[in-house]
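Asks: Quick one: sequence and predicted model below, then my questions.
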Amino acid sequence: MGVAAIIGGGVIGGGWAARFLLNGWDVRVFDPDPEARRKIGEVLGNARRSLPGLSDVALPPEGALSFHDSLSAAVQGADWIQESVPERLELKRKVYQTLQEHCDPGAILGSSTSGFKPGELQGCATRPGQIVVTHPFNPVYLMPLVELVPTDRNPPEVVARAREILTGLGMFPLLVRKEIDAHIADRFLEAVWREALWLVKDGVATTEEIDEAIRMGFGIRWAQMGLFDTYRVAGGEAGMKHFMAQFGPALEWPWTRLTDVPEFTEDLVDLIAGQSDAQSGHMSIREMERIRDDNLVSMMRALKAQDWASGAVLNAHDARLSAEAGMVRRAADIADPAQPVVTGRRTVPVDWLDYNGHMTEFRYLHAFADASDRMMEIIGCDRDYIATGGSYFTAETHIRHIDEARLGAPIEMRTRVLKGEGKKMHLWHEMYSGDRLLATAEHVLIHVSLATRRPSPPGDEIAANLKMLSDAQAGLPAPDGVGRYVGQPR
């Protein structure tokens, strides 16, 4: 981890602060706004509620947050400096001149600018090679995309290090190969926004109807497949060429008004604002942010299950977090095999909740099943082994629900091997949140041949590891509740 300086603590700067902080970086903030502490505190509250829910492993310990009265104090010793001041070129250049007098020459200076090209920002800089555009998307603490825009004045090692750091934050740095106003993504957004203004102005649709057209239709497709792959699929078996032949002529038809700009009058502003207020004015901005965050987490978690698009980015980040946290991967790595093995650490995400506001029943089984999978991996029944034709099937499970697990609660799985002889593996899992025991699970798994789908002896390495763990843990007291049947009094 490292130290990040955040220059400008508005919506975007606050999101950057949360992204760095919750990924273990120390964060220093400079913002002359007297409300900066409150604003960033509220952004952090939302981030702490939602960001951990994207991961199926625990995030690193949160870094230290500090606020500074001077820009020089904030940037001193920082490894990364993220500028998110208002979109005025002269202001940004002035900020760069000041901070480069005090920052480490090896620090990366990223700009959140949505419109300026990096060459414009580097113009008056003492060390132009230090400055790159790193344009994120709101909310920065959840959205993976960040447009990384360098120039020829940036050494390749600076660009490579920027990509490495952003990837380490769980983001997807999209390297923009050419400088262009508004980069890539905002150019699409501006085109859609311009057409939407015309549709409202001409009375074709309201703001709510336009939003429904996006979120009920192409918005869902774009979220998982983008633009070109969506249209490739639309072309059927003939693919993109067929799609282009079928719909290409429509480019010459006057379907849209993308090259025209509606006159930005008070009447148009009032019309748009009035419809927007009618659409969602019954909710506060904080309420809308929480709804947005919950929806984003749920959608991206669904994509994790497919290891696709943003879900693939999150899975890769989980793997890095697990490795950095030193989670046991093999039996030989267990420091004390005579004690229960930690087989999982994570927080409770929003899509694991039920109508009572705590973790729903089947997610307890999900968490315990993940712990069984981790134990299988530890003893040697990993993907490579399973590919040879052997695995474990669960034969019996008994879960006891002892205490509540609510949104954002950190949970840890601890696993014992009660028996590991022949074809049978008998596991005991306990789920804790801090010192609170939340649930227990007793699992019996049988080794099978995937060719015959019948019980079969495990490989020698697996058998040896199971015996080592069961023998080492045999001296522990019998777990409270082992062998219970449903409804048995405690």
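Replies: Yep, it's here.

Asks: make it CA atoms for all contacts and neighbour counts henceforth
Replies: Fine.

Asks: Please name the nearest non-neighbouring residue to Pro144.
Replies: In space, not counting the residues next to it along the chain, Pro144 is nearest to Met171; the distance is 4.2 Å by Cα to Cα, 6 or more residues apart in numbering.

Asks: in the stretch 201-350 of the chain, which spans are helices?
Replies: With DSSP state H, counting those that start in this stretch as the criterion, the stretch 201-350 of the chain has helices at 207-213, 219-225, 228-234, 239-247, 266-280, 285-306, 310-324.

Asks: Out of the ones you listed, which is the most enclosed?
Replies: Compared across those, helix 310-324 shows the largest average neighbour count, a mean of 19 (mean count of other Cα atoms under 10 Å).

Asks: That one packs against which elements?
Replies: helix 156-168, helix 285-306 (3 or more Cα pairs under 8 Å, 6 or more residues apart in numbering; DSSP states H and E).

Asks: among the ones you listed, which is nearest Tyr141?
Replies: Nearest to Tyr141, of all these, is helix 285-306, at 9.7 Å by Cα to Cα.

Asks: which residues are contacting that closest one?
Replies: For helix 285-306, contacts defined as Cα atoms under 8 Å, 6 or more residues apart in numbering pick out 46, 50-51, 53-54, 139, 142, 224, 309-312, 314-315, 350-351.

Asks: one more time with 7 Å, if that's ok
Replies: For helix 285-306, contacts defined as Cα atoms under 7 Å, 6 or more residues apart in numbering pick out 46, 50, 53-54, 309-312, 314-315, 350-351.

Asks: same deal with stretch 201-213?
Replies: Contacts for stretch 201-213 (Cα under 7 Å, 6+ apart): 199-200, 268, 272, 275-276, 279.

Asks: will you turn these into TSV that also has distance to His358?
Replies: As requested, these are arranged in TSV below (distance: Cα to Cα, whole Å):
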residue	distance to His358
Leu199	43
Val200	42
Leu268	45
Ile272	39
Gln275	36
Ser276	33
Gln279	30
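
Asks: for comparison:
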Amino acid sequence: MTTNRKAAIIGGGVIGGGWAARFLLSGWDVAVYDPDPEAPRKVGEVLANARAALPALADVPMPAEGRLTFADSVHDAVEGAEYIQESVSERLDLKHRVYAQIQQSAPDALLGSSTSGFKPSELQQNAANPAAIFVAHPFNPVYLLPLAEVVPSPKNDPEAIEKAKEILREIGMFPLHVRKEIDAHIADRFLEAVWREALWLVKDGIATTEEIDEAIRMGFGLRWGQMGLFETYRVAGGEAGMKHFMAQFGPCLQWPWTKLTDVPEFNDELVDLIAGQSDAQSGHHSIRELERIRDRNLIGFLRVLKERNWGAGKVLLDHDERRRMGNIAHPTGSGAPMVLSHQQVLPGWIDYNGHMTESRYLFASSETCDAFLRHIGAGMDYVAGGHSYYTAESHILHAGEAKLGDRLTGSVQVLGADEKRLHLFIRIEREGMLVASVEQMLLHVDMKAGKSCPAASEVLARLMPIAEAHQALPRPETAGRHVGQRKS
């Protein structure tokens, strides 16, 4: 029996709950400690949102969800934890007290802080083991956004930081290694400058909170989401690139446009002005509704980036590939139907009836068939050489239903094979029960010539012994069925 790795989350607010969800849905066991009696409810609500959102970004099965516990003490939470994430309030004295309690029980465990402002050297002050403490600053929602700013100090062991970064990659995050300590790290420094300008625009009556948000989401925010700042400006420089952009727009930085170094007086009048406009803008939605709207929009945006292997989408593709390698099935032997794929019904596979949609049954079959072709040496390297197996005919029989979250296995039985043809019977099963079968006839082709030809000798050397062994297997009852044929 495999024991899951354990993460401890200290502080169960929005950020701590997001961390808990990210680890849980990545297959880790998670222990949360928060003295707030409402913590289980709050974490549970974040986890519910994450369960609806994070799997929608994946195209391979999610691991089995880990076990969530709420500990009665810091000691109970961190005991046996491989990774600890602190997400308590932004008070340095509180963080120091929490670190002292953590390191009484787990002095050498990796200890990341979600702090948005403190430097690691400040967090490490008077710690029993300062080398274990570093910054791992995420962005909300933690379960969807991949960025985590990893900030070490000179006291940190580089190997330990690399281990922490690898753990973050394993749960689908993008660890951005900040090369020097700085207050508020990188992203929040940038956001604070934009926030300061926005407050001035509202205070001076130039724009409302809604108008400022529209300026961001209808314009440069869309560019930033997929190209960032400098790459966006490089494109703006045209064929001459960044040097031309700097020459053209650099002088305006000296003009008195911004109030970047000036801060509006933070008083009740400003607070009421901002809060009132924000209520008028979004007050008709509850916070949970806004979170769900945000998550659905982020999923759509991130999936577009994923389709193009760009920006945050590249992180998602890389994470899928990690999990895909972990899900590769090992054939059970040539003398039995060969189990070749493990898959999971994901949110994007569901139709309006709540069942797996038609195309995904064929997708599950295709994944299984591709695994078999790889097994006999006719994978992508073989295709790159100009030869492939093409599907000439298919018949699908729906024998059951698959619903969201169901785990499926795909197996192959070779009904017949010669040097040009391959006749397969593929079973898609859920917990040993048949969901669908797909019977396929494939032809081996010379892709350049556009016609069938004998398969390579090394492929036939792997295929034919399996075909011969499978001749001894009982022929599936539904093999050779035609559409509409009644069941016997």
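Replies: Looks like it arrived, so ask away. These numbers were taken from a predicted model, which means no experiment stands behind them.

Asks: thinking again about what came up before, is it possible to get a markdown table of the helices of the stretch 201-350 of structure 1 that adds distance to Gly123 of structure 1?
Replies: Formatted as a markdown table, the helices of the stretch 201-350 of structure 1 follow (distance: least, Cα to Cα, whole Å):
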| stretch | distance to Gly123 of structure 1 |
| --- | --- |
| helix 207-213 | 40 |
| helix 219-225 | 36 |
| helix 228-234 | 36 |
| helix 239-247 | 42 |
| helix 266-280 | 36 |
| helix 285-306 | 37 |
| helix 310-324 | 34 |
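
Asks: and Met425 of structure 1, which of those helices is closest to it?
Replies: helix 310-324 (24.9 Å).

Asks: Return the residue of structure 1 aligned against Asp72 of structure 2.
Replies: Under the alignment (TM-score structural alignment), Asp72 of structure 2 pairs with Asp69 in structure 1.

Asks: Give me the neighbour count for the residue found closest to its match once you drop the neighbours it is linked to in the chain.
Replies: Spatial nearest neighbour of Asp69 of structure 1, excluding adjacent residues (Cα to Cα, 6+ apart): Phe30 at 6.5 Å. Using other Cα atoms under 10 Å, Phe30 of structure 1 is surrounded by 23 other residues.

Asks: and if you look at Ser437 of structure 2?
Replies: Counted by other Cα under 10 Å, the residues lying close to Ser437 of structure 2 total 25.

Asks: Tell me the residue in structure 1 aligned with Leu316 of structure 2.
Replies: For Leu316 of structure 2, the residue aligned by TM-score structural alignment is Leu314.

Asks: got it, and Ile133 of structure 2?
Replies: Matched across to structure 1, Ile133 of structure 2 falls on Ile131, judged by TM-score structural alignment.

Asks: Gln122 is in contact with that match, correct?
Replies: Yes - in terms of Cα atoms under 7 Å, Ile131 of structure 1 counts as a neighbour of Gln122; the distance is 6.4 Å.

Asks: Could you check which of these two has the larger neighbour count?
Replies: More neighbours sit around Ile131 than around the other of Ile131 of structure 1 and Gln122, counting by other Cα under 10 Å; the figures are 27 against 22.

Asks: Quick one: residues contacting the more buried one.
Replies: Contacts for Ile131 of structure 1 (Cα under 7 Å, 6+ apart) come out as 108-110, 122.

Asks: hang on, the earlier thing: from Leu148 of structure 1, how far out is the residue nearest to Pro144 of structure 1?
Replies: For Met171 of structure 1, the distance to Leu148 of structure 1 equals 11 Å [Cα to Cα, to the nearest Å].

Asks: give me the stretch of structure 1 that stretch 291-300 of structure 2 matches.
Replies: Under TM-score structural alignment, the match for stretch 291-300 of structure 2 is residues 289-298.

Asks: just stretch 211-226 of structure 2 next, same as before
Replies: Going by TM-score structural alignment: stretch 211-226 of structure 2 matches residues 209-224.

Asks: thinking again about what came up before, mind reading off the mean deviation between the match of stretch 291-300 of structure 2 and structure 2?
Replies: Mean deviation of stretch 289-298 of structure 1 from its aligned counterpart in structure 2 after superposition (mean Cα distance after the TM-score superposition for structure 1): 2.7 Å.

Asks: Out of the helices and strands packed on helix 310-324 of structure 1, which is closest to Phe368 of structure 1?
Replies: That would be, of those and by Cα to Cα, helix 285-306, which comes in at 17.1 Å.

Asks: what distance separates the closest one from the centre of its chain?
Replies: Relative to its chain's centre, helix 285-306 of structure 1 lies at 10 Å (Cα atoms, centre = their mean, to the nearest Å).

Asks: how about stretch 8-17 of structure 2, which residues of structure 1 does it hit?
Replies: Aligned using TM-score structural alignment, stretch 8-17 of structure 2 spans residues 5-14 in structure 1.

Asks: who touches the matching stretch?
Replies: 17, 27-31, 36, 40, 43, 74-75, 78, 80-85, 138, 140.

Asks: Show me which of these are buried.
Replies: Buried members of these, scored by 16 or more other Cα atoms under 10 Å, are 17, 27-31, 36, 40, 43, 74-75, 78, 80-85, 140.

Asks: Which residue in structure 2 aligns with Val200 of structure 1?
Replies: Aligned counterpart of Val200 of structure 1 in structure 2: Val202 (TM-score structural alignment).

Asks: How about the helix or strand its match falls within, which residues are buried there?
Replies: Assigned by DSSP states H and E, Val202 of structure 2 belongs to helix 187-203. Across helix 187-203 of structure 2, burial judged by 16+ other Cα under 10 Å covers 188, 196-203.

Asks: on average, how far is that helix from the matching bit in structure 1?
Replies: In the superposition against structure 1, helix 187-203 of structure 2 averages 2.3 Å from its aligned positions (mean Cα distance after the TM-score superposition for structure 1).
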